[in-house]
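[1] would you be able to build a 3D model of this:
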Amino acid sequence: MLSHILRPLLVLWLFLAAANASLLSPRAEVNGACTGSGGAPGVCISTSNCSKAGGTSVANKCPGTPDDIKCCTKTTCGTGNKGNCRFTSSCSSGNTESNECPGPSDFKCCMPAGSGGGNNPTLPSTSSGCKKVAINGAKAIIDAFPGKVKSIGCIRKCSDPSSSDHCVGMATDMMVSDGGVKTTAGEPIAEWVMHHASSLSLKYVMWGQRIWNPSDGVKPWSQWRYQACTVIKPCTHGDRGSVTQNHW
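    Just a heads-up that it's a prediction; the model follows:
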């Protein structure tokens, strides 16, 4: 039986290497997305605008922006305080309330809190061999997109440990559809990962036959470079011949 770790739809390669920290500093944008304490979704705005709307400002989460721009989060909002503030693109329920959150018009109160159409998957454990930096990255992603990720893979047994970061527990696979079928659901997640490369200690992310790493600079998924050919050589547009190998 093919395990989910061998059917990746969104592959996130995470690493911890202080010597390479200079490579992991993508600039944030004012009114852009950020991640606050505990993985809470946030928006980069001024501290005054954040406090006026009842939000909490978190420092050092919006690199490259003016000093007064901080990551603003608001973890309770809406009717009965059952919602949380996030960009509408990550509110899976589609049920939002306006005039409850700081920031731009598309940063709204998502009802109910933790909406996403299902339970979050079980995170890998360090006892399995998965490294903490990879687990922390996976947790941040499922917190930002509740209910979107179906399962998470990490460690993989390999005859050659140097052949893949999975062999040493430094990479995670995110399944975003049932049955390994092609889907577009991973695109916003992949771009979110790109925007949060620094906080995730990201090496690179693969989705939909394309790959991105921090040295490429922030750009839409459609402008990411194609993944390298593996079994099929040469291949066109990174097409390795299957949904699994193409990271859909």
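[2] C-alpha from now on. contacts and neighbour counts both.
    Noted.
[3] thinking Lys74 is in contact with Gly55, fair?
    Yes. Between Lys74 and Gly55 there is a contact under Cα atoms under 8 Å: 4.7 Å.
[4] which neighbours do these two share?
    Common neighbours of Lys74 and Gly55 are listed as Cys101 (criterion: Cα atoms under 8 Å, 6 or more residues apart in numbering).
[5] got a list of contacts for stretch 58-67?
    With contacts defined as Cα under 8 Å, 6+ apart, stretch 58-67 is touched by 25-30, 34-37, 44, 69-73, 199.
[6] now with 6 Å, please.
    In this structure, residues lying in contact with stretch 58-67 by Cα atoms under 6 Å, 6 or more residues apart in numbering are Arg27, Ala28, Lys70, Cys71.
[7] in strands, which of the residues you listed fall?
    Counted as lying in strands by DSSP state E, out of the contacts of stretch 58-67, are Lys70, Cys71.
[8] of the contacts of stretch 58-67 - the most surrounded one?
    With neighbours taken as other Cα atoms under 10 Å, the top of those is Cys71, carrying 32 neighbours.
[9] residues contacting it?
    Contacts here follow Cα under 6 Å, 6+ apart; on that basis Cys71 touches Cys34, Gly42, Val43, Cys44, Ser57, Val58, Lys61.
[10] still on that earlier bit, nearest to Phe107, of the contacts of stretch 58-67?
    Closest approach between the contacts of stretch 58-67 and Phe107, by Cα to Cα: Cys71, at 12.7 Å.
[11] could you find the closest non-adjacent residue to Glu38?
    Slight slip there: residue 38 is Gly, not Glu. Ala140 (8.0 Å; Cα to Cα, 6 or more residues apart in numbering).
[12] one more sequence to fold, the one below, so I can look at both together:
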Amino acid sequence: MHSPLYLLALAGISSAYIGEICGGPSAGGYGTCEETTSWCKPRGGESPSGYCPSDPDSVRCCIYPICYNEDYYNGKCVDTSEYNCASTGGYLQAGLCPGPNNYEAS
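    All right, here's what the predicted structure looks like:
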């Protein structure tokens, strides 16, 4: 039988980490868990609550425009495994988004 302290320690392991993909259609898009004041707001991001539930209140899912294409349309960071940018005439740019390698700017 495990002690309550051991179980509390395990509960802390489930929290999201900075840069983890979050959100979805109900959030208005996908983003990453980021510090809202120091990281998301300065980049023009939106940070709906409830998508990084195990983190402190200062960490929320940051959904933000990250790049511009040649026509100056805002792009967003997307999960390349779930979004086919080429099907809409767009392209992806690696290295502009926080998070894992499959998270790129459209």
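[13] what residue is smack in the middle of the second structure?
    For the second structure, Thr32 is the residue whose C-alpha lies nearest the centre (Cα atoms, centre = their mean; 1.4 Å).
[14] SS state for that one?
    Under the three-state scheme (DSSP: H, G, I helix; E, B strand; the rest coil), Thr32 of the second structure adopts strand.
[15] quick one: what's aligned to it in the first structure?
    Counting by TM-score structural alignment, Thr32 of the second structure lines up with Val43 in the first structure.
[16] same check on Gly45 of the second structure?
    Using TM-score structural alignment, the partner of Gly45 of the second structure in the first structure is Gly55.
[17] residues in the second structure aligned with stretch 11-20 of the first structure?
    Following TM-score structural alignment, the aligned partner range for stretch 11-20 of the first structure in the second structure is empty.
[18] typed the wrong thing, it's stretch 205-216 of the first structure
    Across the second structure, nothing matches stretch 205-216 of the first structure (TM-score structural alignment).
[19] kindly name the residues of the second structure that line up with the top helix by length along the first structure.
    Identified as the longest helix of the first structure according to DSSP state H is helix 132-144. Per TM-score structural alignment, helix 132-144 of the first structure has no counterpart in the second structure.
[20] where do the helices of the first structure begin and end?
    Using DSSP H, helices in the first structure cover 47-52, 132-144, 187-195, 197-200.
[21] closest to Lys82 of the first structure out of those?
    Proximity to Lys82 of the first structure, assessed across those by Cα to Cα, is greatest for helix 132-144 (16.0 Å).
[22] how close does the alignment partner in the first structure of Tyr68 of the second structure get to Gly103 of the first structure?
    Here Tyr68 of the second structure is matched to Gly78 in the first structure, going by TM-score structural alignment. Remark: distance between Gly78 of the first structure and Gly103 of the first structure (Cα to Cα, to the nearest Å) = 16 Å.
[23] just want to know which of these two has more residues nearby.
    Using other Cα under 10 Å, the more surrounded residue of Gly78 of the first structure and Gly103 is Gly103, with 25 against 21.
[24] what about the match of Gly45 of the second structure, neighbour count?
    24.
[25] state the distance from the aligned partner of Glu82 of the second structure in the first structure to Pro26 of the first structure.
    Under the alignment defined by TM-score structural alignment, Glu82 of the second structure corresponds to Ser90 in the first structure. Taking Cα to Cα as the measure, Ser90 of the first structure and Pro26 of the first structure are separated by 21 Å.
[26] do Met174 of the first structure as well
    According to Cα to Cα, Met174 of the first structure and Pro26 of the first structure sit 23 Å apart.
[27] cool, and Gly54 of the first structure?
    Using Cα to Cα, Gly54 of the first structure is found at 28 Å from Pro26 of the first structure.
[28] and these two? which has more neighbours close in?
    Pro26 (20 against 17).
[29] contacts for stretch 20-34 of the second structure?
    Stretch 20-34 of the second structure has contacts (Cα under 6 Å, 6+ apart) with Ile18, Gly19, Tyr51, Val59, Arg60, Cys61, Cys62, Ile63, Gly99.
[30] how about that stretch: buried residues?
    For stretch 20-34 of the second structure, a neighbour-count test (16 or more other Cα atoms under 10 Å) marks Glu20, Ile21, Cys22, Gly23, Ala27, Gly29, Tyr30, Gly31, Thr32, Cys33, Glu34 as buried.
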